[in-house]
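> give me a model of this one.
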Amino acid sequence: MKIKEVTNYLEKLAPLQYAEDFDNVGLLVGSYDSEISGVLVTLDTLEETVDEAIEKNCNLIVSFHPIIFGGLKKLNGNNYVEHVVLKAIKNDIAIYATHTALDNSNYGVSAKMCEVLGLTNNKILIPKKGIIKKLTTYVPTENAITLREALFKVGAGNIGNYDNCSFNIEGNGTYRGNENSNPVIGEKGVLHTEKETQISIIFESKNENTILKALHENHPYEEVAYEIVETENIHQNIGMGMIGELPTEMEEKDFLLFLKQTMKTDCVRHSNFIDKKIKKVAVLGGSGSFAISNAKKAGADAYVSADFKYHEFFKAENSILLADIGHYESEQFTKNLLVDYLTKKFTNFAIILSEKSTNPIYYI
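Next comes the predicted model:
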């Protein structure tokens, strides 16, 4: 089995189109065509991670964080990133990263936090824009039903709780083919008018290639006229963070102690108590200070994330309990999520959870 089969399956969980523009996700080192001997799943890829992969006969590392984030201009082994990449290349080990693609997945990092904390009625905290696109095409009216059904079949026309969504306008299309044309309807060199239906249909960006393939395979014209635009619609099931509810409300101190134990952290930094019981909880793995206002707007009693700076705790404004549990701690269960996901699909080679802690922060 080739690496491409594993990465294709990973991208059903976390399509690369879900990643933020600043990110670097996908296969960072290695070839998609390499045969797999085993997969090591980790939060970060360090030299000791590559050593662990070698020891356990794994030639693919699936890492949450990308080891290559900015551009690499040289590979001289002058820093830890270059050391890792050089060692991986030397030992024919591929490295694949999911990062914000998995952050934005409805079954990703924040969903795993909700599961660990026992939250229910979970919803995306910050639904993502730029995921929904619109295809507009023009087809002879007698072929419109066939084309629409073909597009629906491959996932076009789905939005929220609805499917088979489209908008259709009938009108007249004109065209004239030159001497090299081969018109399906009409004659070359002769201006032709055809009763056509304009079909407008939305789709998720991850399905664009599949939808364009279906369009060309099911459209009768030699030359298919179409346009694709990005819409301003948000996708309610894709985005950063989640908000849910505890089974039973808790006193603030009890909630923080529960966080400390459940999220296996030695330290919880928090804002001032707000004299309010905690029931509705927002979560976001990793650096989540940018979403404080979103958590407040959503009516969360508490917001659990990481990497809050000094002045950002003031943003609580006595209306929400902010809890910084640590970057690694907020994302630590992500590798378990990935192992469970891959193990259900692949049984003919080892899917191994890394035993190494890659947390660079220690407490005393």
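
> switch to C-alpha atoms for all contacts and neighbour counts from now on
Noted.

> quick one: the strands in the stretch 51-200 of the chain?
Secondary structure of the stretch 51-200 of the chain by DSSP state E, counting those that start in this stretch: the strands cover 60-63, 94-97, 120-129, 132-140, 167-175, 192-204.

> which of the ones you listed is buried the deepest?
Neighbour counts (mean count of other Cα atoms under 10 Å) averaged over each of these peak at strand 60-63, with a mean of 28.

> S37: which of the strands of the stretch 51-200 of the chain is closest?
strand 60-63 (7.9 Å; Cα to Cα).

> just checking, what packs against the closest one?
Counting contacts by 3 or more Cα pairs under 8 Å, 6 or more residues apart in numbering; DSSP states H and E, strand 60-63 is packed against strand 38-42, helix 47-55, strand 94-97.

> try 10 Å this time
For strand 60-63, the packing partners by 3 or more Cα pairs under 10 Å, 6 or more residues apart in numbering; DSSP states H and E come out as helix 3-13, strand 26-29, strand 38-42, helix 47-55, strand 94-97, helix 334-345, strand 350-353.

> tell me how far it is from the chain's mean position?
Averaging C-alpha positions (Cα atoms, centre = their mean, to the nearest Å) puts strand 60-63 17 Å from its chain's average.

> longest strand of this protein?
Determined from DSSP state E, the single longest strand within the chain is strand 234-250.

> before we move on, back to that, okay if I get the helices and strands packed on strand 60-63 as CSV plus distance to G77?
CSV is the format used below for the helices and strands packed on strand 60-63 (distance: least, Cα to Cα, whole Å):
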stretch, distance to G77
helix 3-13, 26
strand 26-29, 15
strand 38-42, 22
helix 47-55, 11
strand 94-97, 17
helix 334-345, 27
strand 350-353, 27
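
> please generate a structure for the following sequence too, so the two can be compared:
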Amino acid sequence: MKIKELTAYLEKIAPLPYQESYDNAGLIVGNPNHEVKGVLVSLDSTEDVVEEAIQKGCNLIVAHHPIVFKGLKKITGKNYVERTIIKAIKNDIAIYATHTNLDNVVEGVNFKIAEILELQQVRILAPKGDILMKLVVFVPTEYTGQLLDALYAAGAGEIGNYSQCSFRVEGKGTFKPNSKANPVIGQANYLEEVEENRVEVIFPAYLKSQILAAMRRGHVYEEVAHYVTLLNNQHQEVGSGAFGVLANPMAETDFLAYLKQKMNVSVIRHTSLFNKPIQKVAVCGGAGSFLLNDAIRSGADIFITADYKYHEFFDAENYIIIADIGHYESEQFTKELLKDYICKKITNFAVHLSETPTNPVKYYY
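You can find the predicted model right below:
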């Protein structure tokens, strides 16, 4: 398998267009046409992780955090980013990152946290809008099935747990081909009336080009009457954070102890407790303070995340408990998530979990 085949598979799970604007997910170092010899899965890419890949015979590192966030004007080895890039290139090791795009999908980073905490009825906490489009296209009635099959194969018509979703209305289309036309139905210079269906399907906006290409392949007309609209609708399977419920309510201190044990953390920074049970839980791996209002609106009793600043804790306003468990700690199980995804697809080369500690934060007890 080539690197580009493996990354294409990962990008079906977490499409690159779903990453945040500041992010740099994707293949950062390496030739996509090289054969994969082994994969090392890590939360971060560092010099030590590259060395581990060398020792284990892996020529591809799949990491959560990109090693490069900003453009590099020079690569001289003056910092850890440049040294990591140099070492990877010298040893012909590719580095691929799947970051906020993996945060923003169902069954991604935040759903993994929910799984570890054994939450139920899990959903996206803050679904994204303006990432869905609707295609309206007109087609002769007898060719409707052929067209829809092509659109479905290209990724249209999927809504949550449902596929092949469409809407159609029967009507009558009219057209008059000129002398240069090559009509499938009718004759040049004669007005035609055809029984047609108006077909509507929804699709992710990043698939627009392939959806329109599929429409043209599956349509019989020389000129296809259609239009595409960007929808303000929220995509319930794409967005930030996750929300779920515990099977049974827990006392606050019991839940904090449970959280420490499940997430393998040594310390939790939190706001004041309310002396009432916890059952509804909001989570966000990594820095999640931007989701506080969404967590409050969800009715969550506690919001578990990381990287909270001192003054941001005041924003809880006694509406919710904020629990900061640390950035690395909140995302540490992402390695297992990625390994599971890769192993479902790959059987002919080794996939290793990195044993290199990459958490830059240390604790003194």
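
> just the TM-score for the two chains, thanks.
In this superposition the chains share a TM-score of 0.92, using TM-score structural alignment, normalised by the length of structure 1; 362 aligned residues with a Cα RMSD of 2.1 Å.

> picking that back up, in the helix or strand following the longest strand of structure 1, which residues are buried?
Proceeding N to C from strand 234-250 of structure 1, the next assigned helix or strand is helix 252-262, under DSSP states H and E. Neighbour counts over helix 252-262 of structure 1 (16 or more other Cα atoms under 10 Å) mark 252, 255-256, 259-260 as buried.

> residues contacting L132 of structure 2?
202-208, 229-235 (Cα atoms under 10 Å, 6 or more residues apart in numbering).

> excluding covalently adjacent residues, which one is nearest to it?
P204 (4.6 Å; Cα to Cα, 6 or more residues apart in numbering).

> so what's that neighbour up against?
Contacts of P204 of structure 2 (Cα under 10 Å, 6+ apart): 17, 130-134, 155-158, 211, 230-231, 235.

> at 7 Å what do you get?
131-133 (Cα atoms under 7 Å, 6 or more residues apart in numbering).

> which of those residues still touch in structure 1?
Among the contacts of P204 of structure 2, the ones still in contact in structure 1 (both residues aligned by TM-score structural alignment, their matches' Cα atoms under 7 Å) are 131-133.

> which one among the buried residues of helix 252-262 of structure 1 gets closest to L102 of structure 1?
Among the buried residues of helix 252-262 of structure 1, and counting by Cα to Cα, the member closest to L102 of structure 1 is L259, at 22.6 Å.

> quick one: the strands in the stretch 251-365 of structure 2?
With DSSP E, counting those that start in this stretch as the criterion, the stretch 251-365 of structure 2 has strands spanning 269-270, 278-287, 302-306, 321-324, 350-353.

> most packed of these?
Of all these, strand 302-306 carries the top mean neighbour count, a mean of 26, counting by mean count of other Cα under 10 Å.

> what angle sits between that one and helix 252-263?
Angle of strand 302-306 of structure 2 versus helix 252-263, following axes from the mean of the first three to the mean of the last three Cα atoms, to 10 degrees, is 40 degrees.

> check which helices and strands strand 302-306 of structure 2 is in contact with.
strand 278-287, strand 321-324, helix 327-331 (3 or more Cα pairs under 7 Å, 6 or more residues apart in numbering; DSSP states H and E).

> what's in contact with the shortest one?
I take that to be strand 321-324 of structure 2. Strand 321-324 of structure 2 is touched from outside by 268-273, 301-308, 316, with contacts defined as Cα under 7 Å, 6+ apart.

> for it, what is the distance to the chain centroid?
Offset of strand 321-324 of structure 2 from its chain centre (Cα atoms, centre = their mean): 25 Å.

> by how much does it deviate from structure 1 on average?
In the superposition with structure 1, the average deviation recorded for strand 321-324 of structure 2 is 0.5 Å (mean Cα distance after the TM-score superposition for structure 1).

> in structure 1, what range does that strand match?
Aligned by TM-score structural alignment, strand 321-324 of structure 2 falls on residues 321-324 of structure 1.

> before we move on, what about stretch 26-42 of structure 2?
The aligned range for stretch 26-42 of structure 2 is 26-42, by TM-score structural alignment.

> could I get the buried residue list for that stretch?
In stretch 26-42 of structure 1, the ones that count as buried by 16+ other Cα under 10 Å are 26-30, 32, 34, 36-42.

> which one of those residues is nearest L117 of structure 1?
Of those, the one sitting nearest to L117 of structure 1 (Cα to Cα) turns out to be T42, at 21.4 Å.
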